[in-house]
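Student: sequence? don't have it. structure:
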């Protein structure tokens, strides 16, 4: 009897320490939700509640508080409480009887991986963009009730633990904030892998047959990525949930979470999404190992009130990007030819960037708070000083994989070792830990050479040799002339649409973004077709007379054409058996 009483008292104590949330969508037609929060058993004279400024998976600042209004606070008896403000993100509420209730209206109309969207098609919720929290109470459990619109056939999908009805549970604030939720009249598929459930929730206007075809691809991706690491992570509550919303009212995005991912795009399965959206599935599911559990130490603990900077995004995001299309090829979703062709854009973006002279991959990772869906009104010079850590890490992943294969090793086995050391144990890693793990796997000399040249510096690996071993060639069009601008057609000429690249002929000639090119060598430039036709007849070192308009004034300059720096990765016409065998081992289904 005493044991039962003790258990009851502990249960009641935990219940008293639980924060309760409730959200309703009566005015969904106008993108509003009403949020109610109860913070019980408050002992301090005041309680600070706040809206997040960052979101798990994102690295930039997002001012979620701007969409909150109509806030009211009451005590346990329903009496109004005094509310004060000392910054734009917080509300300081006086405490009178130990219970603080907060109610507010949230405006939400961007469906993606960061913000929330409420309309008559769904309630698409990212928790940091939706719910206030009290930092002092972040270790408390949370229960939340979603008042889903029965008249719209809405159901609730989330990685939160189901309690009953539409009530769910999170063990603490971080898990709650890391648990996006899709509430709509969605479809659902699931399958079992190693006693765990992989579930796919789809909000899309298409048919069941379209979903079945897409679901078949998803299952192949899951199994191929499991093969890379040798096992699935141990998902909390035994379930991993894809939350896919392919609707014309959302924004294209993908965002990983511990036991789920958000997948959004305006392309429905019937309107290009069957092919166009599957790459995001591959990328985000790979994150359930790499980022969520193989986790950079500088992202721990995650802060909701500031930007989170990491040195390791070239590995966490970039190596995941390397595997994105490789997994699609191994799963038979794209061909080997399509995979190799797809390498070219990223390869050229990275290795022809002037930004290599300024930042190495670690320093590019540090730029994330300024680029990861960050907003600013002032122009930036990313063409010349920034390379996406997604792309930079992806081509380094290719280089490391092919370098390891020269020694009868491979990146899959290295990723498995990272998983065993840091993912399965959930011990956060540093850049030095990655290097030390590579040393343990491939030898100290190999690891030091790779890191000193390509991670701590921004040198280019010997791709000619690396690609040759798998029957590929790296080529450049040595006779093709290069001007060096991005152009868009206007009614009065060709406008330079981006900053010109440092070192390009256009840059050297003083041409800049916004300049309107009206003629070259006396030929009117009224279309990109006319520009390309003129350039095709020119040779390297030819000097062109360019007439352009800047700030309303006509100006003239001369451009000396250079060699086109564009690389092309192609299948070799002459392959040895060893190269074909190596390519097969690299690209083969696991």
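Tutor: Thanks, I have the structure now. Predicted, not measured: the structure shown is a model, and the values here were computed from it.

Student: use CA for all of it now, contacts and neighbours both
Tutor: OK.

Student: just the buried residues of stretch 5-24, please?
Tutor: Burial within stretch 5-24, assessed by neighbour count using 16 or more other Cα atoms under 10 Å, is assigned to 15, 17-24.

Student: ok, those vs residue 566, which is closest?
Tutor: residue 23 (52.8 Å; Cα to Cα).

Student: centre of the chain versus stretch 446-454, how much separation?
Tutor: Distance of stretch 446-454 from its chain centroid, counting by Cα atoms, centre = their mean, to the nearest Å, is 27 Å.

Student: do the same with stretch 536-555
Tutor: In terms of Cα atoms, centre = their mean, the centre of stretch 536-555 is set 39 Å apart from its chain centre.

Student: still on that earlier bit, turn the buried residues of stretch 5-24 into CSV, columns for secondary structure.
Tutor: Converted to CSV, the buried residues of stretch 5-24 look like this (DSSP: H, G, I helix; E, B strand; the rest coil):
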residue, secondary structure
15, helix
17, coil
18, coil
19, strand
20, strand
21, strand
22, strand
23, strand
24, strand
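
Student: next up, a second structure to put side by side with the first:
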């Protein structure tokens, strides 16, 4: 009896120290939710609560407090508590009886991987954009009840642990903020892999048959990505959840979380999404290994009150991007021809960028807080000083895979080694640890050469030789003339719409973003197709005279045309059998 009473008291004590949240959506038509939070047994004289300024998987600052209003705090007796604000994103509340209850209104109308959206189609909740928290109480468990709209047939989908009804729990604040939630009249599919449940929650206006077709592709992706690493991660509560919202009122995005991912796009399955959305599924699920568990040490723990910078996004995001389409090909979702064709855009974007002279892949990764859904009003020069670490890492992953295959090794087995060394036991890694693991797998000289040339510097691998071993050709059209300006049609002429790229004929000629080209060699130009045809008719080395308008004044410049730097990557249809065998080893289903 004594033991039972002790257990009961301990149990009640733990229960009392749980922070509880409730969210209601009565005014969803106007994108509002009402949030109630209770912090019991507060021992300090004051309690600081705050809204997040960043979100898991996003590296830039996002001031979520801007959408919070009607904020009030009371004690257990219902008496209003004194508050003061020392910064724009927090509230300091005076404690009177140990309990602090808070209520506020949240406005939310952007559904993606960073923000929240509330309307009468759904409540799409990214937790940092939705809920206040007390950092001093971050180790307390959390209980949340979603007061769903029964009139809209809403159901809750989340990686949080279900207790009863629409109530869920989290062991601590960190897990809570990493647990996006979709509340809607969604469809559901699930299957078991090695005793774990893989769920796909779909908010889409389409048919069950369309979902079945899409779900078949998703299952193939799961199994092919498992084959890369040899096993699934051990998901908390034995379950992984895709939270897909393909609706015209959302914004396109994908965002990984520990045991779930957000997938959003305006294209429904019946309106192009069947094909265009599946790549995000491949990318985000790969993150359940690479990023969530094979995790950069400089992102652990993630900081919710500031920007998060990492040296390793070229590997965490970039190598994941390399596998995105490779997995689709291995799963039979796209053809070999489609896969090889898909290499062109990323390859040209990276290797024709002037930014290579300014930053290596590590330094490009450091730019994430400025570019990852970051907002600013001043113009920037991204065309000349930045390459996405997604793209840069992707083409380096390709180079490493093909380089390893020259040694009868492969990137899959290297990723398995990263998984067994760092991911399986969730030990954070540094860039030097990736180099060390590659040294263990492929030899010290190989690893040193790859990192010194391509990671610590910005050199370009010998892709011609690497591609040749798998029956792929890469070439440039040395006879095609090139100016190097991105154009669009306007009422006044052809407008330069991006910063011209350093070293291009347009840049050397002094053309800049916003200039209106009116003639070439005296020939009037009022359409970019006419302009492009004029350039195509010229030879490399030709000098052309361009008239343009800048700030209302007519100006003239001359440009000397160079050879088009565009790479063309295609399948070698005459490859020998031994080469075809190597290509098959690279691209075939695992």
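Tutor: Yep, that arrived. Remember, predicted model here, so these are calculated numbers, not experimental data.

Student: how about residue 124 of structure 2, what does it touch?
Tutor: By Cα atoms under 8 Å, 6 or more residues apart in numbering, the contact list for residue 124 of structure 2 reads 111, 116-118, 180-183.

Student: okay but residue 366 of structure 1 is in contact with residue 314, surely?
Tutor: No - assessed by Cα atoms under 8 Å, residue 366 of structure 1 is found out of contact with residue 314, at 9.8 Å.

Student: which residue is the nearest non-sequential neighbour of residue 161 of structure 1?
Tutor: Nearest residue to residue 161 of structure 1, sequence neighbours excluded (Cα to Cα, 6 or more residues apart in numbering): residue 169, at 5.0 Å.

Student: give me the element that neighbour is part of.
Tutor: Assigned by DSSP states H and E, residue 169 of structure 1 belongs to strand 167-170.

Student: average gap between that strand and structure 2?
Tutor: Here the mean offset of strand 167-170 of structure 1 against structure 2 after fitting is 0.3 Å, by mean Cα distance after the TM-score superposition for structure 1.

Student: returning to that earlier point: residue 366 and residue 314 of structure 1: which is more packed in?
Tutor: The residue with more neighbours, out of residue 366 of structure 1 and residue 314, is residue 314; 29 against 20, by other Cα atoms under 10 Å.

Student: is it correct that the more buried one is in contact with residue 387?
Tutor: No - checked against Cα under 8 Å, the pair residue 314 of structure 1 and residue 387 is beyond contact range at 10.4 Å.

Student: tell me where the longest helix sits in structure 1.
Tutor: Longest helix in structure 1, counting residues (DSSP state H): helix 208-229.

Student: residue 116 of structure 1 versus residue 107 of structure 1, what's the distance?
Tutor: 9 Å (Cα to Cα, to the nearest Å).

Student: what about these two, which has more around it?
Tutor: A count of neighbours by other Cα under 10 Å puts residue 116 above the other of residue 107 of structure 1 and residue 116, at 26 against 21.

Student: my read: that one touches residue 128, true?
Tutor: No - counting by Cα under 8 Å, residue 116 of structure 1 sits too far from residue 128 to count as a contact (9.0 Å).

Student: joint contacts of the two?
Tutor: Common neighbours of residue 116 of structure 1 and residue 128, using Cα under 8 Å, 6+ apart, do not exist here.

Student: pull the contacting residues for residue 205 of structure 1.
Tutor: Taking Cα under 8 Å, 6+ apart, one finds 247, 268 in contact with residue 205 of structure 1.

Student: hang on, the earlier thing: which residues does the strand holding residue 169 of structure 1 contact?
Tutor: Applying Cα under 8 Å, 6+ apart, the contact partners of strand 167-170 of structure 1 are 141-146, 160-163, 176.

Student: could you tell me where it falls in structure 2?
Tutor: Mapping strand 167-170 of structure 1 onto structure 2 (TM-score structural alignment) gives residues 167-170.

Student: which ones are touching residue 482 of structure 1?
Tutor: 505, 535, 540, 561-565.
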